[in-house]
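what shape does this take:
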Amino acid sequence: MEDTDVSRGGSLADAIADELRADILSGRLASGVRLVEEALARRFGVSRMPVREALTQLDSEGFLTTVRHKGATVSTTLRKDSRELLQVRRGLEVLAAQLAAENRGGAVAGQLADATGHDPTGHDAERAPAETPMSFHELVAVAAGNDQLREMLTTLNRRVAWGLGHDQQTSVTDHSALVSAILSGASVQAGYLMDEHLRRDERRFNELYDLD
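Now for the predicted structure:
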């Protein structure tokens, strides 16, 4: 196995988690295999602390099952869990989009417009998308105005973040249409657009990680 590479940024624990995640997804680490901290520390040439942090991260993502006094084993239900979590995520994101539209973007309406280059005056002037403190989906969750929903989405997205790659151009187009619906108060349309957007993500996710 190649040496763990942290030169691209991130912590040593992140780099170890990346390698172990890749091993699990590829099948090099099979379901039910026990991961021993001491053995992994020797493999990566590090102390046990970053290994422990990496295992904790992978456990939070659903890749591992950790039992007290027994340690961590590779999850036997990763594919099933991932598929179910993505379905739950879509349902909550659709609700967030609908509530955000009812609030017409709420306190972050301006940031939603900035993130997609949407013209709030309705004159359709072309504007370049701007950097915002939060991601698009975080902004929608805030715009929904429901703290419990926002907290659930934060936890859920953390569990599936490892596989949530996007087609950048499609995402920009989808996000722009969503913002138009949200800022105009079209809750039904916003919910529909969010559903379609995330279904595309799920199909890409399933194809990439063979989760059919």
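
CA atoms for contacts and neighbours, from now on please.
Noted.

measure the spatially most central residue of the chain to L183 for me?
Geometric centre of the chain, nearest residue: A161, 2.8 Å, by CA atoms, centre = their mean. As for A161, its distance to L183 is 27 Å (criterion: CA to CA, to the nearest Å).

to compare against the first, here's another:
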Amino acid sequence: MSDAIDGFPLDAPAHSPLLPAAAPRESTSHVIAEALRAAIVDGTLAPGAPLRQDAIARHFSVSAIPVREALRQLESEGWARAALHKGATVAPLSADEAREIYEIRSALESLAIGLAIPNHTAATLRESASLCRAAEREPDPSLYVARNVAFHMSLYAPAARPQLEDMIGTLHRRGERYLRLKFGLPSYKGESDNEHAALLDAVQRRDIPAAQSLVVAHLLGTGDLLHRFLTERAQAEAALANQPKPRARRTRTTSGS
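Below you'll find the predicted structure:
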């Protein structure tokens, strides 16, 4: 996340590709929330960065009302934190949160895939296969996150359980910026792609126990990986911060006679 910034850019150009300056007439707060979420996911807005209402409102040429609504939405989804008299900031990355998100996902998605498999058709299976290939071939982290979500949700859609689907979708959004960390570990991207292929094969064979076992192992493994990675990174950062700083060396001056 070396390109991350400390807060919402006060002087960002209007043509910024990440944050569109012109908000549409409808769902302004939703568009603002989506833009900020995208900036958090790809690391442009770093953990702990302030989300200043006045700067965001100026950028989108809107009043403070839709900005407040957008920040409340992000806070409810776990993307932002608000403190009294301090305003909102980007929520920090948490090893425990990452693991818990994937633990809950494993339970919900195991249920969803078991309900969906009997309702899959040749057309829905073709769509899932196409989305699986798209995710496997995607090298861009931000686009991979979207393709990964699309593949998983395509497996569960035939279950026709809208509330369950909505809960899973919320957890996917909560886990997006954690999933992006896997691109710092290239070997695990390949493992994840292989697990997707095995999961798709089980769904195509309509093997419910195998599909449920695979999706649980896939998600719990990802959660454990992210928990270990974030824990080790936090320990390394703490150790570095506690290292004594070297003293500045004095330079001697000599005077001529």
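
can you pull the TM-score for these?
In this superposition the chains share a TM-score of 0.63, using TM-score structural alignment, normalised by the length of the first structure; 189 aligned residues with a CA RMSD of 4.2 Å.

just give me the match in the second structure for the residue nearest to the centre of the first structure.
Aligned counterpart of A161 of the first structure in the second structure: E176 (TM-score structural alignment).

now do the helices in the second structure.
With helices called from DSSP state H, the second structure shows them at 28-41, 53-60, 64-76, 95-116, 122-137, 141-156, 162-179, 186-204, 208-241.

list the buried ones in the fifth one?
This means helix 122-137 of the second structure. For helix 122-137 of the second structure, a neighbour-count test (16 or more other CA atoms under 10 Å) marks L125, S128, A129, L131, C132, A134, A135, E136 as buried.

now those as JSON lines including distance to S63 of the second structure?
Formatted as JSON lines, the buried residues of helix 122-137 of the second structure follow (distance: CA to CA, whole Å):
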{"residue": "L125", "distance to S63 of the second structure": "46"}
{"residue": "S128", "distance to S63 of the second structure": "42"}
{"residue": "A129", "distance to S63 of the second structure": "44"}
{"residue": "L131", "distance to S63 of the second structure": "39"}
{"residue": "C132", "distance to S63 of the second structure": "42"}
{"residue": "A134", "distance to S63 of the second structure": "40"}
{"residue": "A135", "distance to S63 of the second structure": "38"}
{"residue": "E136", "distance to S63 of the second structure": "42"}
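
from these, which single one is nearest P9 of the second structure?
In terms of CA to CA, no member of these lies closer to P9 of the second structure than A135, at 31.3 Å.

list the contacts of that closest one.
By CA atoms under 8 Å, 6 or more residues apart in numbering, the contact list for A135 of the second structure reads Y144, R147, N148, F151, D193.

could you redo the last one with a cut-off of 6 Å?
Taking CA atoms under 6 Å, 6 or more residues apart in numbering, we find A135 of the second structure in contact with Y144, R147, N148.

distance of the first one from L111 of the second structure?
As defined by CA to CA, Y144 of the second structure lies at a distance of 24 Å from L111 of the second structure.

and S180 of the first structure, what pairs with it in the second structure?
By TM-score structural alignment, S180 of the first structure lines up with D201.

how many residues are close by that match?
Other residues near D201 of the second structure number 16, with proximity taken as other CA atoms under 10 Å.

coming back round to it: so between Y144 and L111 of the second structure, which is more surrounded?
In this view Y144 of the second structure and L111 are compared by other CA under 10 Å, and Y144 has more residues nearby, 19 against 15.

nearest to G43 of the second structure among the buried residues of helix 122-137 of the second structure?
A135 (20.3 Å).

how near is the closest one to P13 of the second structure?
Distance, A135 of the second structure to P13 of the second structure, using CA to CA: 32 Å.
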